[in-house]
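Participant: Sequence first, predicted coordinates after that:
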Amino acid sequence: MEDGKKICFVICYNNQNYLSECLLYIRNLNIPDGYTIDILQIEDASSMAEGYQAAMDATDARYIVYLHQDVFILEKDFIKKTIKIFESDADIGMIGMVGTKKIPESGVMWENKERVGLLRSCNLNTVDDNFDRQMEQPYTEVEAVDGLLIMTNRQNVNWRTDIFDGWDFYDISQSFEYRKNGYKVIVPYQEKPWVLHDCGFLNMREYDKYRKIFLSEYMKKS
């Protein structure tokens, strides 16, 4: 039976140092009265979608936060604020920190000027990225969100493990699956970044492979 007062945090990881830091931030979050949290740590998953599907099948939590091991939640009232958004509109099914109002024909989220959200990125320097579009209050509806952090309140939309068996485009795919099922995908208004992404080296070796799979599955022209 689904527990409507539980939030499950899911982390696929292969680096213990990143995991420890990620957990530290989660455990410092303010937990609203009456709610509980659970944390599922998926080590060395064969793919992001596979790890996330396994976690979704294992938890009874209504709210699930899927986040990368190198993402640290800065906003201490993250749980309260996101649940308030879900409760404000029963059609909202997915929340992300960064997204795009329109996926370009290439399928690459970052190739147009429709990006929205706020993110603190840590690479050579620490910067706050405001992206292209001004955020709307209390949220902006988007076509897709970035997988660095995804929060859902539905257990009836499976991850596409059948076609996304790697580390790319699982997030945009899941955004499209939610919208296909009639749910809204949104990016909340943030006065300052709710999360920090300690983004290091990106392995893009199979990115184009999964981009083509995404285009074939979701953006075929009639």
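Facilitator: Nice, I can see it.
Participant: Please make it C-alpha for all contacts and neighbour counts, starting now.
Facilitator: Noted.
Participant: How far does stretch 182-193 stretch from one end to the other?
Facilitator: End-to-end span of stretch 182-193 (Cα to Cα, to the nearest Å): 28 Å.
Participant: Geometrically speaking, which residue is the centre of this protein?
Facilitator: The residue lying closest to the centre of the chain (Cα atoms, centre = their mean) is I150, at 1.9 Å.
Participant: That residue sits in which helix or strand?
Facilitator: Taking DSSP states H and E as the definition, I150 sits inside strand 149-152.
Participant: Can you list the helices and strands that the following helix or strand past that strand packs against?
Facilitator: Proceeding N to C from strand 149-152, the next assigned helix or strand is helix 170-180, under DSSP H and E. Other elements packing on helix 170-180 under the criterion 3 or more Cα pairs under 8 Å, 6 or more residues apart in numbering; DSSP states H and E are strand 92-96, strand 144-145, strand 184-188, helix 207-218.
Participant: again, 7 Å this time
Facilitator: Taking 3 or more Cα pairs under 7 Å, 6 or more residues apart in numbering; DSSP states H and E as the contact definition, the neighbouring helices and strands of helix 170-180 are strand 144-145.
Participant: Remind me what the strand it packs on packs against, helices and strands.
Facilitator: Packed against strand 144-145 by the contact rule (3+ Cα pairs under 7 Å, 6+ apart) you find strand 98-100, helix 170-180.
Participant: Tell me which of these is the most buried.
Facilitator: Between these, strand 98-100 has the highest mean count of neighbours, a mean of 27, where neighbours are mean count of other Cα atoms under 10 Å.
Participant: Report the distance from that strand to the chain centre.
Facilitator: Relative to its parent chain, strand 98-100 has a centroid offset of 10 Å by Cα atoms, centre = their mean, to the nearest Å.
Participant: try stretch 207-222
Facilitator: Between the mean C-alpha point of stretch 207-222 and the mean C-alpha point of its chain there is a distance of 20 Å (Cα atoms, centre = their mean).
Participant: try it against this one:
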Amino acid sequence: MDINENKIAFIYCSDNEQLLNKSISHISSLNIPVNYEIEIIPIRNATSMCAGYNKGMEKTNAKYKVYLHQDVFISNKNFIYDFLAIFKNNEQIGLLGVAGCEVLPTSGIWMDAHNKFGKFHDSHTGKMQLISFHEFDNDYKIVQAIEGFMMITQYDIPWREDLFDDWHFYNVSHSVEFLRKGYSVVVPKQEEPWCMHDCGYNYLGNQYEYYRNVFLDEYSTFLYPLVSILIPTYNRPDFLKEALESVLGQTYRNIEIIVCDDSTNETTELMIQSYLEKDSNIKYVRNPQKLGGSTGLENCIKCFELSTGEYINFLNDDDLFSSVKISSMMDYFLQFNNIKLVTSFRQLINEQGEILSPRRATEKLFKIDTVVNGSVLGKFVIANLLNVIGEPTTVLFRKSDIEENFGTYFGRQYVPLSDISTWLHLIHNGDAVYIAEPLSFFRWHSGQNTNDIVNMIKATSEWYYLIKDSFTNAVFVYSSDEYKKLLNTWLSYSTRFIHNVNKLALDHAFEKDNRSIIAELNNCHHECLTILKR
């Protein structure tokens, strides 16, 4: 069938003749360009929206097709002139709708988006009212998905009735099908709304969630960036199994999982085999020999080097994720600019997974989700010598924002404070998001590295270096007085600790094994006193 360049087809799925006739009467009153013809194609008894629209598409040779609900009434008399002008001025545009979102949220629901555009009259609340989103200056706004009650095309792409054999998600599916073919999807600039949608209260039905998941299964790898979940593990197969299950339960689909095993036995390797057989997204590496270091930093760095995702989230092998962790955090990266990390409230749990009360560092920072200025947050962390941002499990960040090793801050490799130094590096150049919902679960138990006295000595020295390096490199812009106040805070914090460390050093075996880190801490203490005396 030869395409008629001067023909416009209005295609309906209809089961109500009264509504259909009213909608057609509005089309009859439109201004029609010279030499253009109009065709009305109602599809009755359609088994699904996609099936009905495919039948309508096959029935006509019109180049331009307006797919609309029977309860949509076009009020813009120049409707045809307006959409033709957009299509003819840009052949790259394939699909147009009166409202849509710039970035489709990870839920797949366009109305959940932060940046929505367009306007229309609608009665879904039971009363006809104006629905109006963000304004824009150009003739149209490029979006990822549009509202489904009226969708206008200048090219034919089959509707996915193989996937959507009901009445849900046909619109976002068709939007993404156009994107897959390399076309643009747009929302026009409207001085006044082009149409009225007299739908009344709309019950979504029991199948809505099913088709939402069908949509996400089909399109997630196209729409959303790959996120690497990195799990460095060491002799904790039982905890690791729980951690792994929490990743496999994520609502975010586009994930790779990298497990680097530093264990001294084969228990973890044997445990993980069944997961490797079932899920190709898991990559397991057994280190030929323990990488060394009581903090496991070397194993973390190896995980990082093996990752291929655009975004990174570590998961300590004894911690857990909420099922919506990655989805909730990625939505902020996708829809906001200048975000360098996303963190959240982290819930403390014990060895049995039971909820514990917050400690000082884990207390909730904000009652609602909050975008935090990076400099303000960085200053707060250093001023309080407190990791309120979170352990590696807690934070999602962009891989390309880490120029050196994980834990490197102005050329210095941090070890116990590798996470804090990384967060400070990231927010030096941008903002952070704090999500008030508990999206990760930090397990508190006796076997943690944070309880190791050697790591505590190293961490005390590293807090001093963080203060010094931040001031020296003008990271968060401190005055000399502010700098000295920070040093006095560290001095008070470290003096009590140094006294206990020097007592430990009387144990010759301990002193011999840890001579260098004890000396380093004392040197930091001496240097701090010297600066304060100037």
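Facilitator: Thanks, I have it. Since this is a predicted model, take the numbers as computed values, not measurements.
Participant: With both chains overlaid, what TM-score comes out?
Facilitator: The TM-score (TM-score structural alignment, normalised by the length of structure 1) is 0.96; 220 aligned residues with a Cα RMSD of 1.1 Å.
Participant: dump the residue contacts of the residue nearest to the centre of structure 1.
Facilitator: Residues counted as contacts of I150 of structure 1 (Cα atoms under 7 Å, 6 or more residues apart in numbering) are V65, Y66, L67, M94, I95, G96.
Participant: Count the neighbours of the second one for me.
Facilitator: Yep, that's Y66 of structure 1 we're talking about. The tally of other residues near Y66 of structure 1 (other Cα atoms under 10 Å) stands at 23.
Participant: and it, what does it touch?
Facilitator: Applying Cα under 7 Å, 6+ apart to Y66 of structure 1 gives the contacts F9, V10, I11, L149, I150, M151.
Participant: S175 of structure 1: which of the residues you listed is nearest?
Facilitator: Each of the contacts of Y66 of structure 1 was checked against S175 of structure 1 using Cα to Cα; the closest is I150, at 9.4 Å.
Participant: Kindly provide the distance from the closest one to M1 of structure 1.
Facilitator: Separation of I150 of structure 1 from M1 of structure 1 (Cα to Cα): 23 Å.
Participant: now swap in G93 of structure 1 and tell me
Facilitator: In this structure, G93 of structure 1 lies at 19 Å from M1 of structure 1, with Cα to Cα as the measure.
Participant: Could you check which of those two has the larger neighbour count?
Facilitator: G93 (23 against 7).
Participant: Neighbours of T370 of structure 2, how many?
Facilitator: Around T370 of structure 2 there are 14 other residues, counting by other Cα under 10 Å.
Participant: Quick check: closest non-adjacent residue to it.
Facilitator: Y434 (5.2 Å; Cα to Cα, 6 or more residues apart in numbering).
Participant: Secondary structure of that neighbour: a strand, I assume?
Facilitator: Yes. The secondary structure assignment for Y434 of structure 2 places it in a strand, going by DSSP: H, G, I helix; E, B strand; the rest coil.
Participant: That one: what's it in contact with?
Facilitator: Counted by Cα under 7 Å, 6+ apart, Y434 of structure 2 has contacts V342, T343, S344, D369, T370, V371.
Participant: which element is the second one on?
Facilitator: By that I understand T343 of structure 2. Secondary structure here is read from DSSP H and E; on that basis T343 of structure 2 sits in strand 339-349.
Participant: what stretch of structure 1 does that strand fall on?
Facilitator: Mapped onto structure 1 using TM-score structural alignment, strand 339-349 of structure 2 spans no residues at all.
Participant: immediately after that strand, which helix or strand?
Facilitator: Next helix or strand after strand 339-349 of structure 2 toward the C-terminus (DSSP H and E): strand 370-372.
Participant: okay, that next one sits on what stretch of structure 1?
Facilitator: Against structure 1, there is no aligned range for strand 370-372 of structure 2 (TM-score structural alignment).
Participant: That strand - contacts with which helices or strands?
Facilitator: Contact analysis of strand 370-372 of structure 2 by 3+ Cα pairs under 7 Å, 6+ apart lists strand 431-443 as its packing neighbours.
Participant: give me the stretch of structure 1 that the strand it packs on matches.
Facilitator: Strand 431-443 of structure 2 lines up with nothing in structure 1 when matched by TM-score structural alignment.
Participant: what angle sits between that strand and strand 339-349?
Facilitator: Relative orientation of strand 431-443 of structure 2 versus strand 339-349 (axes from the mean of the first three to the mean of the last three Cα atoms, to 10 degrees): 20 degrees.
Participant: The host helix or strand of S20 of structure 1 vs structure 2, mean deviation?
Facilitator: Counting by DSSP H and E, the element that carries S20 of structure 1 is helix 16-27. Here helix 16-27 of structure 1, set against structure 2 after superposition, deviates by a mean of 0.8 Å using mean Cα distance after the TM-score superposition for structure 1.
Participant: ok now that helix, how far from the chain's centre?
Facilitator: With Cα atoms, centre = their mean, you get 17 Å for helix 16-27 of structure 1.
Participant: any residues touching it, and which ones?
Facilitator: Y13, Q69, D70, V71, F72, I73.
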